[in-house]
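Participant: Okay, here's the prediction I keep looking at, along with the sequence it came from:
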Amino acid sequence: MESVPCPVCCTFFIPRNKSQSFCPKPGCQRARKALWQKQKITSDPDYKEGQRLSQKKWLQNNPDYWKKYRRRNPEKTDRNRSLQKIRNMKKQHPPEPSKIIGIAKMDARKPLLQNLSGQYWLVPTIAKMDAVKIFITSIPVNSP
């Protein structure tokens, strides 16, 4: 059988049968199961109800789980609180369509910051992504 790429990790592997599309790595198998479960919940109302009842029963047996989790993970708790504040503000004060800017303003930079050239780290405080190192070079504008 010919090797195929795994849709999760993109490494090539030889499948055991024609229907296998995910490699046997544990992370890829977790992703496969999560995808299957998402599709099953969407297509099967009985399965969805069974999952809901199972979660409800588990929560009844572990009533203070979330309190303990927040105590063990204060950084995640703080992040979630700050994200929730942003979500609440968006619900209360949705932006007017005329105020939404789709492109960058060319004159938004303050004139005091003339020399921005250098290396910077873009560190997201809200989005789930890694920090990115970028290099900025300022381009002089010819004045008339």
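Facilitator: Noted; the coordinates are in hand. Numbers count the residues shown, from 1 in each chain.
Participant: CA atoms for contacts and neighbours, from now on please.
Facilitator: OK.
Participant: just the strands in this protein please.
Facilitator: Applying DSSP state E to the chain gives strands spanning 4-5, 12-13, 118-122, 132-136.
Participant: out of these, nearest to residue 51?
Facilitator: Among those, strand 4-5 comes nearest to residue 51, with 31.6 Å by C-alpha to C-alpha.
Participant: if we can go back for a sec, could I get the strands of the chain in a markdown table, plus columns for mean neighbour count and distance to residue 47?
Facilitator: Output for the strands of the chain, formatted as a markdown table (neighbours: other C-alpha atoms under 10 Å; distance: least, C-alpha to C-alpha, whole Å):
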| stretch | mean neighbour count | distance to residue 47 |
| --- | --- | --- |
| strand 4-5 | 16 | 31 |
| strand 12-13 | 14 | 32 |
| strand 118-122 | 11 | 43 |
| strand 132-136 | 10 | 41 |
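Participant: Pasting the second one now:
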Amino acid sequence: MTFRRCKACGNSFTPWPQAKNQQFCSNPACQNERRRRKQAKRRQESLAMRESDAQYLKDWAAKNPGYWQKYRAEHATYAERNRTQQQTRNQARIAKDAPSSLNPLPSGLYQLIPATAEMIAKDTVWLVEITVLQGPSDIEALYCK
């Protein structure tokens, strides 16, 4: 008798003999999760479904033109909190895009490891020496193309 671990709840279960690839137990909550994941995968993979969803939202917005303005007016504290959080996220994004220094990578010895999805262990590691021959002389040099 084989046992498998449910991908939703993590409990072990005995799969049905008729369902060779069963990954979720028969718990109703787990079956709902299975259906939800399947639907999300379908939506992600199907261009027609994404276009249909986009058209539905567009039609709904056309039928309810003042909905978001009314919602923000009725939930002012939530809207203000969201606005503040968005400004913080925008500032963090701007900070990431800015160059950290004129010479972000100092000379020295580094380990070079290939970044591949199927790599499980660090079986291929090279020791490399990076020497900065000349750094940018001014800020404009960073943005030259």
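Facilitator: Right, received. Where do you want to start? None of the values given here were measured: they were computed from a predicted structure.
Participant: what's the TM-score here?
Facilitator: Superposed pair, TM-score by TM-score structural alignment, normalised by the length of structure 1: 0.46. Supporting alignment: 98 aligned residues with a C-alpha RMSD of 3.4 Å.
Participant: circling back: now render the strands of structure 1 as CSV, adding distance to residue 48 of structure 1.
Facilitator: Shown next, in CSV, are the strands of structure 1 (distance: least, C-alpha to C-alpha, whole Å):
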stretch, distance to residue 48 of structure 1
strand 4-5, 31
strand 12-13, 33
strand 118-122, 40
strand 132-136, 39
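Participant: Determine which of the ones you listed approaches residue 45 of structure 1 most closely.
Facilitator: Judging the strands of structure 1 by C-alpha to C-alpha, what sits closest to residue 45 of structure 1 is strand 4-5, at 32.7 Å.
Participant: buried residues in stretch 41-51 of structure 1?
Facilitator: residue 48 (16 or more other C-alpha atoms under 10 Å).
Participant: List the contacts of the strand or helix carrying residue 84 of structure 2.
Facilitator: Element membership for residue 84 of structure 2 (DSSP states H and E) is helix 76-97. By C-alpha atoms under 8 Å, 6 or more residues apart in numbering, the list of residues contacting helix 76-97 of structure 2 from outside reads residue 72.
Participant: switch the cut-off to 10 Å
Facilitator: The contact list for helix 76-97 of structure 2 (C-alpha atoms under 10 Å, 6 or more residues apart in numbering) reads 70, 71, 72, 73.
Participant: got these as a markdown table, with secondary structure columns?
Facilitator: Shown next, in a markdown table, are the contacts of helix 76-97 of structure 2 (DSSP: H, G, I helix; E, B strand; the rest coil):
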| residue | secondary structure |
| --- | --- |
| 70 | helix |
| 71 | helix |
| 72 | helix |
| 73 | helix |
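Participant: which parts of the helix or strand hosting residue 34 of structure 2 are buried?
Facilitator: Element membership for residue 34 of structure 2, per DSSP H and E: helix 28-45. Judged by neighbour count using 16+ other C-alpha under 10 Å, the buried positions of helix 28-45 of structure 2 are 30, 33, 34, 43.
Participant: Tell me the first helix or strand C-terminal of the helix holding residue 84 of structure 2.
Facilitator: Per DSSP H and E, the first helix or strand lying C-terminal to helix 76-97 of structure 2 is strand 108-112.
Participant: Summarise which helices and strands that next one is packed against.
Facilitator: Applying 3 or more C-alpha pairs under 10 Å, 6 or more residues apart in numbering; DSSP states H and E, we find strand 108-112 of structure 2 packed against strand 126-130.
Participant: quick one: the strand it packs on to strand 108-112, angle?
Facilitator: With axes from the mean of the first three to the mean of the last three C-alpha atoms, to 10 degrees as the basis, strand 126-130 of structure 2 and strand 108-112 are set at 140 degrees to each other.
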